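Participant: fold the following and give me the result.
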Amino acid sequence: MMKRAPVFFISHGGPTLLEDQAKPGHFYNWLGQYLKDKLKPKAIVLISAHWQGVNDNHVFVDVSEKPKLIYDFYNFPDRYYKQTWDHKGSPQIANTVISLLDKAGFKGIGEEYGNDHGVWVPLKRAMMSNLDIPIVEVSTLSHENMEMHVKLGEALSPLR
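Facilitator: From the prediction side, this is the model:
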């Protein structure tokens, strides 16, 4: 029997996490090693609360081959707005996500969006040596209906 990949809920904080030497920083160091040495995922699909769909059941999915970084934070030192990260996306996996969403009654919408700081800050910190793992960002719904968001997660569970 194949073991299912774990699901993580990650609180990311601000861009200062990139330099954090306390417990949050230690967690991301551990996560990077865990991904590299144990999980070895084919891709990482993240739902970010910094990107919302439209209408009741529309969900955006980033289809970028090379996601740009979105600096959606304010009043931090200039060095955080100059961050770069040479990571990749996966249009193929993004299209699989869209199909799973559509099959579950959502409307998956592919868009070349990039990665907001809720995605790139923690993953850049964790994955400096894991650049070969594609990242696909997914939006939340446009509302805060918990039941619908649970259904969204269930729709993506075949990816595990």
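
Participant: CA atoms for contacts and neighbours, from now on please.
Facilitator: OK.

Participant: could you pull out the helices in the chain for me?
Facilitator: Counting by DSSP state H, one finds helices in the chain at the ranges 23-34, 91-103, 117-126, 146-156.

Participant: what does the second one rub up against?
Facilitator: If I follow you right, that is helix 91-103. 43, 59, 61-65, 107-110, 136, 152, 155-156 (C-alpha atoms under 8 Å, 6 or more residues apart in numbering).

Participant: ok, now how distant is the spatially most central residue of the chain from residue 79?
Facilitator: The centre of the chain sits closest to residue 46, judged by C-alpha atoms, centre = their mean, with a distance of 2.7 Å. Plainly put, residue 46 is 25 Å away from residue 79 if you go by C-alpha to C-alpha, to the nearest Å.

Participant: do the same with residue 10
Facilitator: Distance, residue 10 to residue 79, by C-alpha to C-alpha: 24 Å.

Participant: which of these two has more neighbours?
Facilitator: For residue 10 versus residue 79, neighbours defined as other C-alpha atoms under 10 Å are more numerous around residue 10 (12 against 8).

Participant: quick one: residues contacting the more buried one.
Facilitator: The contact partners of residue 10, taken as C-alpha under 8 Å, 6+ apart, number zero.

Participant: tell me the spacing between it and residue 48.
Facilitator: Distance of residue 10 to residue 48, computed by C-alpha to C-alpha: 10 Å.

Participant: same check, this time on residue 101
Facilitator: 16 Å.

Participant: quick one, which of those two is more surrounded?
Facilitator: Per other C-alpha under 10 Å, whichever of residue 101 and residue 48 has more neighbours is residue 101, with 25 against 17.

Participant: quick one on the thing from earlier: residues contacting the residue nearest to the centre of the chain?
Facilitator: Counting by C-alpha under 8 Å, 6+ apart, residue 46 touches 119, 135-138.

Participant: another sequence for comparison is provided below:
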Amino acid sequence: MTRMPTYFISHGGGPWPWIENMRRQFAALETSLAAMPDELPEKPKAVLMISGHWEADGVRVMHAAQPPMLYDYYNFPPHTYEVVYPAPGAPEIAERAQALLDAAGIPATLDDTRGFDHGTFVPAAVIYPDADVPVFQVSMLSSYDPEAHFRIGRALAPLRDEGVLIVGSGLSYHNLREFGPQAEVPSKAFDAWLNEVLDLDPETRTDKLIHWEQAPHARTCHAEEDHLVPLFAALGAAEGGTATRVYHEDGIMGGVTASSWRFD
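Facilitator: As a prediction, this is how the structure comes out:
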């Protein structure tokens, strides 16, 4: 089995692939997500998603064999609440993930009821539209603590050698009150900082990301860091790896600069 890379992806807005005008807006993102299978050494046994839309007091691991859908978005057209992404779960790999977390001193609980949130099923439907790769999620911690999420990533890293693709799904800019033209300056500055930091040596890179609030416009770009935290886990699972920006776009959602990276 060949080692898998990990990814941090900007997953776009709401159920965008099923809304024509939004899909046009996110055409470059769609292209980058659709290209991911060709960037991998082989087809994964499963995709492990750490989504910016699932947080808990302790780490939870999706364990259902056929996870339900969770439509955690609001005020979208009715048909977007009928979307079904029928990928199977990965209960045995979920148990392996729980064991790795427990062995690292990170208590983790299997969750048999959690469904795919849109931070997972939206990008997954573009990456694997045939839903022929099992998908499961690992929650963030509601503390958002950067060091804790680096530790989560490090604990899950052995899965990369077991055919599992680890994806942190968030957004490099996420401030629901500051989309539109007012996002242009802060998102561009923060995105440039992220790209510069991710190109540093691993030790310096990790330290700077742990102290991400020192970045330009940090709290404007992430008033709450739920969409940034998946980056820490994804990079923690590939901490010594090289970062490659695989998606970058200016002016989405009225003014936002956003990017995605692969770590290998």
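
Participant: make TSV out of the contacts of residue 46 of structure 1 and add distance to residue 128 of structure 1.
Facilitator: TSV is the format used below for the contacts of residue 46 of structure 1 (distance: C-alpha to C-alpha, whole Å):
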residue	distance to residue 128 of structure 1
119	14
135	13
136	17
137	18
138	22
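
Participant: tell me which of those residues fall in strands.
Facilitator: Among the contacts of residue 46 of structure 1, the ones falling in strands (DSSP state E) are 135-138.

Participant: Throw these into CSV and include neighbour count, thanks.
Facilitator: Shown next, in CSV, are those (neighbours: other C-alpha atoms under 10 Å):
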residue, neighbour count
135, 30
136, 27
137, 28
138, 30
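
Participant: got JSON lines for those residues, with distance to residue 22 of structure 1 too?
Facilitator: JSON lines is the format used below for these (distance: C-alpha to C-alpha, whole Å):
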{"residue": "135", "distance to residue 22 of structure 1": "26"}
{"residue": "136", "distance to residue 22 of structure 1": "28"}
{"residue": "137", "distance to residue 22 of structure 1": "27"}
{"residue": "138", "distance to residue 22 of structure 1": "29"}
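
Participant: the longest strand in structure 1 is where?
Facilitator: Ranked by number of residues, the top strand in structure 1 under DSSP E is strand 44-52.

Participant: report the angle between it and helix 146-156.
Facilitator: 150 degrees (axes from the mean of the first three to the mean of the last three C-alpha atoms, to 10 degrees).

Participant: what angle do strand 44-52 of structure 1 and helix 117-126 make?
Facilitator: With the same axes, to 10 degrees as the basis, strand 44-52 of structure 1 and helix 117-126 are set at 150 degrees to each other.

Participant: mean shift of strand 44-52 of structure 1 relative to structure 2?
Facilitator: Strand 44-52 of structure 1 differs from its equivalent in structure 2 by a mean of 1.1 Å after superposition (mean C-alpha distance after the TM-score superposition for structure 1).

Participant: ok now that strand, how far from the chain's centre?
Facilitator: A distance of 5 Å separates the centroid of the chain from that of strand 44-52 of structure 1, by C-alpha atoms, centre = their mean, to the nearest Å.

Participant: same deal with stretch 101-121 of structure 2?
Facilitator: The answer for stretch 101-121 of structure 2 is 14 Å, by C-alpha atoms, centre = their mean.

Participant: gap between the two ends of it?
Facilitator: End-to-end distance of stretch 101-121 of structure 2 (C-alpha to C-alpha): 24 Å.

Participant: check which residues of it are buried.
Facilitator: Across stretch 101-121 of structure 2, burial judged by 16 or more other C-alpha atoms under 10 Å covers 101, 106, 108-111, 114-121.

Participant: which among these gets closest to residue 193 of structure 2?
Facilitator: Distance to residue 193 of structure 2 across these (C-alpha to C-alpha) is lowest for residue 119, with 23.7 Å.

Participant: does the closest one touch residue 168 like I think?
Facilitator: No. Between residue 119 of structure 2 and residue 168 there is no contact under C-alpha atoms under 8 Å: 9.3 Å.

Participant: what sits in contact with each of those two?
Facilitator: Common contact partners of residue 119 of structure 2 and residue 168 (C-alpha under 8 Å, 6+ apart): 51-52.

Participant: returning to that earlier point: which residue in structure 2 aligns with the residue nearest to the centre of structure 1?
Facilitator: Using TM-score structural alignment, the partner of residue 46 of structure 1 in structure 2 is residue 49.

Participant: and that match, how far is that from residue 56 of structure 2?
Facilitator: Distance from residue 49 of structure 2 to residue 56 of structure 2, counting by C-alpha to C-alpha: 15 Å.

Participant: try residue 147 of structure 2
Facilitator: In terms of C-alpha to C-alpha, residue 147 of structure 2 sits 16 Å off from residue 56 of structure 2.

Participant: what's near enough to touch residue 168 of structure 2?
Facilitator: 6-9, 49-52, 230-231, 233-234 are the contacts of residue 168 of structure 2 under C-alpha under 8 Å, 6+ apart.

Participant: what's the following helix or strand after the biggest strand by length in structure 2?
Facilitator: Criterion DSSP E: the longest strand present in structure 2 is strand 243-252. Following strand 243-252 of structure 2 in sequence order, the next helix or strand is strand 256-263 (DSSP states H and E).
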